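Fold the stuff below for me.
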Amino acid sequence: MLTLGLIRCGQKPQESAIEQVTINPELDSATIRSQKLYETYCTGCHGEQMMAFADRTWKHGNTKDSLILSITNGYAEAGMPKWGEVFSDEQITELADYIRTGIEHVEKYGFDEVMLSSDTFQTEQFSFSLDTIVSGMTNPWGMTFLPSGEFLITEKSGTLFLVDGEGNREVVKGTPDVRHDVQGGLLDIILHPDFKDNQWLYISYSDYIIEEGDTLSGTAIDRFTYQDGHLTNPLEIFRGRPYTSAKWHYGSRMAFDEKGYLFFTASDRAHQSANPQDLSNPKGKIHRMYDDGGIPEDNPFFGKKDTIASIYTYGHRNAQGLAFNSVTNEIWSHEHGPRGGDELNLVKKGVNYGWPVISYGINYDGTTFTDKLEQEGMEQPIHYWVPSIAPCGMTFVESDLYPGWKGDILIGSLRFNYLNRCIMDGQKVVGEETLMKNIGRLRNVKQGPDGYIYVAVEDPGYVFRLVPIKE
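Below is the predicted model:
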């Protein structure tokens, strides 16, 4: 049996700090041995998920030789011990190999092309081409489809455009004032299920106030009546008060279910320690309301003391994906982790999704904020991504136009510039396919009433339709 010393990374490797851990080398492969080394020695500083730790800029190099040198000699100024005084040469080599697997996992998203070389793409099942719906925008954040065949597309800077089938744009009047700064602006837009009869649509945005010279903002949702390029009759549906100076994490995706309930995401507003687990605070939650902002009495926290009655689920970070599956009558969401730990979740009544108590990610600066991947009473994600893909927008494929895709989930990647296909088997992700590599920061994806998939890309801003090519 091989005996190893347990020292948390950052401690000086002294004899008194060592606990004895035994591993059977006859049963464990080099990968399992090195994984145990990492879990035993390194998680205190670098987190439970080695691949999240590997997703970084390597100051001292990330080749195998560089890693061996770093592990062996340490960096006292950064608080990293000399592990050469604890590990054998074989253990250091195996640990370097193990970390390299994480680096290679991150590097697989570093596509060779710097721009698209073609507007035709091959998938596992078929080919498709891109039909440009609109160009010349900057950040098309939300989009919806009018019965007339026209589109309504939000520009994050604050303009709502009506776009016809020829790509011609017209500014819609009557939009709310927004705080366009960092992640804030004019965000999602959806139609009421009975839009043909009532002409109602919903817009989410970053509302703001000025207090003592400071600009404070929060997630807001309003209902409007749409007619002939104008928004009228604004009705306040939601305000994520109290507003703060933070310019991040508004969430803001919206969806209706089969009963006409409005679901929407209100993210943690970059205050993870205070908001997501606090039921008296609307932030870091998914909410459910009637179409006029009223609260359903069967909401999980309705009538309970010191709680926000519209809360449907809690423990969320920054959810920028929300979609209704009309086949199964389920609401699904996804949310950004920090460095690692993006999540895909099935939205279930009253459930705590754990942020920030449990997470598969670490802080952006490489430090850890939790040592827990799971805890009783907190839901595990259906699927998670390490490294983070920075998911944004999502839709279920319910159309027959895309062979082999029906029932799957499509999600945009802001970070790696592609469309991600989650291959579904019921409520399980059984595979993934990377589509349209280097298309750009993919902000939104939706299936239109015509059955086609539409994607919105930012900087420069385009909306494309995915048109299958008949063989």
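
only C-alpha atoms for contact and neighbour calcs from this point on.
Fine.

What is the neighbour count of the closest residue to Asn329 other than its chain neighbours?
Of all residues not flanking Asn329 in the chain, Glu258 sits nearest, at 6.5 Å (C-alpha to C-alpha, 6 or more residues apart in numbering). As a burial measure, Glu258 scores 15 neighbours (other C-alpha atoms under 10 Å).

pretty sure Glu258 is in contact with Ser326, am I right?
Yes - contact criterion C-alpha atoms under 8 Å: Glu258 and Ser326 qualify, at 7.1 Å.

does Cys45 sit in a helix or strand, and which one?
Using DSSP states H and E, Cys45 sits within helix 43-46.

Next SSE downstream of that helix?
Taking DSSP H and E, what comes next after helix 43-46 is helix 50-54.

Who are the packing partners of the helix or strand following that next one?
Going down the chain from helix 50-54, the next helix or strand is helix 64-73, by DSSP H and E. With contacts defined as 3 or more C-alpha pairs under 8 Å, 6 or more residues apart in numbering; DSSP states H and E, the packing partners of helix 64-73 are helix 89-107.

any idea how far the helix it packs on is from the chain center?
Distance of helix 89-107 from its chain centroid, counting by C-alpha atoms, centre = their mean, to the nearest Å, is 27 Å.

Also stretch 216-224?
Its chain's C-alpha centre and that of stretch 216-224 lie 21 Å apart, by C-alpha atoms, centre = their mean.

Ok, stretch 322-341 next?
Its chain's C-alpha centre lies 9 Å from the corresponding centre of stretch 322-341 when counted by C-alpha atoms, centre = their mean.

got the buried residues for that stretch?
322-325, 331-341 (16 or more other C-alpha atoms under 10 Å).

Name the pair among those residues with the greatest separation in space.
Greatest spatial distance among the buried residues of stretch 322-341 (C-alpha to C-alpha): Asn325 and Arg339, at 28.7 Å.

Do I have it right that Asn325 meets Ile331?
Yes - using C-alpha under 8 Å, Asn325 is in contact with Ile331, at 6.3 Å.

Show me which positions of the longest strand seen in the chain end up buried.
Taking DSSP state E as the criterion, the chain has its longest strand at strand 214-227. Buried residues in strand 214-227, counted by 16+ other C-alpha under 10 Å: 216-226.

Let's compare: structure for the following, please.
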Amino acid sequence: MLCINPIVASEDRYKMESIAEGLDHPWGIAVVSENEMLVTEGVGRLRRIVNGELDPLPIAGIPSVFLVPTDLTQGGLCDVALHPQFNENRYLYLSFGEADSENPSLNAMTVIRGQLEGDKLTNVEQIFKAQPPRKTTAHYGARILFLRDGTMLVTSGDGFNYRDQAQTLDNHVGKIIRLNDDGTVPDDNPFLGVDDALPEIWSFGHRNPTGLTLSEDGKTIFEHEHGPKGGDELNIVTAGKNYGWPLITYGIDYSGALISPFTEGEGLEQPVKYWVPSIAPSALTLYNGDMFPNWKGNLFVTAMVPGDVRRLTMFEDRVVDEEILFEELGAIRNVTTAPDGSLLLVTNGPEGKIIRVSRD
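Got it, this is the predicted structure:
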């Protein structure tokens, strides 16, 4: 059910402090402990922050990434996620754009895993590569989320020019993928054994899904994706469902042309919420800390345009309130909750920062 809501004003007092600066197009963030976090830089570096200090040396052993020199917000090194048993096995996962080994003019969104040993990533292995490779340098998706059962979801965008393939199941274009932690296919995936369908597909009909998070009980998967000109979506993702792109959309083409005359259709899932005009949602988290009791269970959506964070209050899987926060920071690339309940924001651009939001 759609819910277009008024913006409400904040009644929570907070303060902000920068805990790391000078990051070159930061994208993903993973909290290791109360004193340590890892941040990806689009240019291909994985950085460590310990006790509020950015290690001047990046983590070694990161594979080469495919860069778009004219737009470092696309491709490059994207997300970082920790294995649920990271403290025991030291496995972490990275998504990135990778040039095709046989044809360097093509590239693909790739996921690797490796073990973090000191300041180096070791035992690196590829566990997923989106097929087919594409010529375009946009809409990678590239978000990674571990589910409570130990499997993982990986989002794969439509590559901008390949949107019709989001509706077919013989490719990874415009899909959400579900894998075991070693890259194998879980035996309960929805398209396992279906003719002409890739068994790793979890859901389809997506445009550029860049946000994934779980409800507090782990039973609901929230996802957001970029629409075209208008039509950014917040969805609840369910196994085997079709989310409609490009058959239905609340947006239009950047040229002003109509993409589809339809906003709904039989067998096509509706968003929980959509934004017109677009906000360019870049990351998503559910606040589960104790520092801000009024935020408990709220969804936080980082918005690149015009540059803010949206706090969404949910009730029975519906958005009942939306609040705009942190407009003074400009475009925000990522957001997560720290162990102490503060909120961590990652600003976008060549001089990116990690901002800690705590109670005033």
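
Of the buried residues of strand 214-227 of structure 1, just say which sits nearest to Arg441 of structure 1.
Relative to Arg441 of structure 1, and with distances defined as C-alpha to C-alpha, the nearest of these is Thr219, at 22.6 Å.

Alignment lookup: that closest one to structure 2.
If you follow Thr219 of structure 1 across to structure 2 using TM-score structural alignment, you land on Met109.

need the contact list for that match.
Met109 of structure 2 makes contacts with 75, 95-98, 129-130, 140, 142, 156, as judged by C-alpha atoms under 8 Å, 6 or more residues apart in numbering.

Which of those are conserved in structure 1?
Counting by both residues aligned by TM-score structural alignment, their matches' C-alpha atoms under 8 Å, structure 1 reproduces these contacts from the contacts of Met109 of structure 2: 95-98, 129-130, 140, 142, 156.

Turn the residues you listed into JSON lines, including distance to Val320 of structure 2.
Shown next, in JSON lines, are the kept ones among the contacts of Met109 of structure 2 (distance: C-alpha to C-alpha, whole Å):
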{"residue": "Ser95", "distance to Val320 of structure 2": "33"}
{"residue": "Phe96", "distance to Val320 of structure 2": "35"}
{"residue": "Gly97", "distance to Val320 of structure 2": "37"}
{"residue": "Glu98", "distance to Val320 of structure 2": "40"}
{"residue": "Lys129", "distance to Val320 of structure 2": "38"}
{"residue": "Ala130", "distance to Val320 of structure 2": "36"}
{"residue": "Tyr140", "distance to Val320 of structure 2": "30"}
{"residue": "Ala142", "distance to Val320 of structure 2": "29"}
{"residue": "Ser156", "distance to Val320 of structure 2": "29"}
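
Which ones among those lie within strands?
Within those, residues falling in strands by DSSP E are 95-98, 129, 142, 156.

Now the two most distant members of the residues you listed.
Glu98 and Ser156 (13.4 Å).

Arg239 of structure 1 and Ile209 touch, don't they?
No - using C-alpha under 8 Å, Arg239 of structure 1 makes no contact with Ile209, being 11.8 Å away.

out of the two, which sits in the busier spot?
For Arg239 of structure 1 and Ile209, the more surrounded residue by other C-alpha under 10 Å is Arg239, and the numbers stand at 19 against 15.

Once you drop chain neighbours, what's closest to that one?
Closest residue to Arg239 of structure 1 apart from its sequence neighbours, by C-alpha to C-alpha, 6+ apart: Ala220 at 4.7 Å.

who touches the one you found in this structure?
By C-alpha under 8 Å, 6+ apart, the residues touching Ala220 of structure 1 are 204-207, 237-240, 252.

cool, and Phe300 of structure 2?
Contacts of Phe300 of structure 2 by C-alpha under 8 Å, 6+ apart are 284-287, 309-312, 335.

swap the cut-off to 10 Å and go again
Listed by C-alpha atoms under 10 Å, 6 or more residues apart in numbering, the contact set of Phe300 of structure 2 reads 213, 283-287, 309-313, 322-325, 334-337, 343.

Return the residue of structure 1 aligned against Leu299 of structure 2.
Matched by TM-score structural alignment, Leu299 of structure 2 corresponds to Ile409 in structure 1.

Next: Ala142 of structure 2.
Aligned counterpart of Ala142 of structure 2 in structure 1: Ser252 (TM-score structural alignment).

For that match, the count of nearby residues, please.
A count of nearby residues for Ser252 of structure 1, using other C-alpha under 10 Å, gives 28.

Leaving out chain neighbours, which residue sits closest to it?
According to C-alpha to C-alpha, 6+ apart, the nearest residue to Ser252 of structure 1 is Thr265 (5.2 Å).

ok, that neighbour - contacts?
204, 219, 250-255, 282-288, 311, 313-314, 316-322, 333-335.

And for Leu322 of structure 1?
Leu322 of structure 1 sits in contact with 251-256, 263-265, 286, 331-335, 344-347, 392-395, where contact means C-alpha under 10 Å, 6+ apart.

Then Gly28 of structure 2?
Counted by C-alpha under 10 Å, 6+ apart, Gly28 of structure 2 has contacts 38-42, 46, 77-81, 94-95, 142-144, 283, 333-336, 346.

Could you identify the most distant pair in the contacts of Ala220 of structure 1?
Longest span within the contacts of Ala220 of structure 1, C-alpha to C-alpha: Ser206 and Ile237, 13.5 Å.

Please identify which of those two sits among more neighbours.
Ser206 (31 against 18).

ok, now how distant is that one from Gly294 of structure 1?
21 Å (C-alpha to C-alpha, to the nearest Å).

Tell me the secondary structure of the corresponding residue of structure 1 for Ser64 of structure 2, please.
Using TM-score structural alignment, the partner of Ser64 of structure 2 in structure 1 is Asp177. Here Asp177 of structure 1 is recorded as coil under DSSP: H, G, I helix; E, B strand; the rest coil.

Next, count neighbours for Asp177 of structure 1.
Neighbour number of Asp177 of structure 1 under other C-alpha under 10 Å is 14.

Could you do Ser342 of structure 2 as well?
22.

Against Leu145 of structure 2, how distant is it?
Applying C-alpha to C-alpha, the value for Ser342 of structure 2 to Leu145 of structure 2 is 21 Å.
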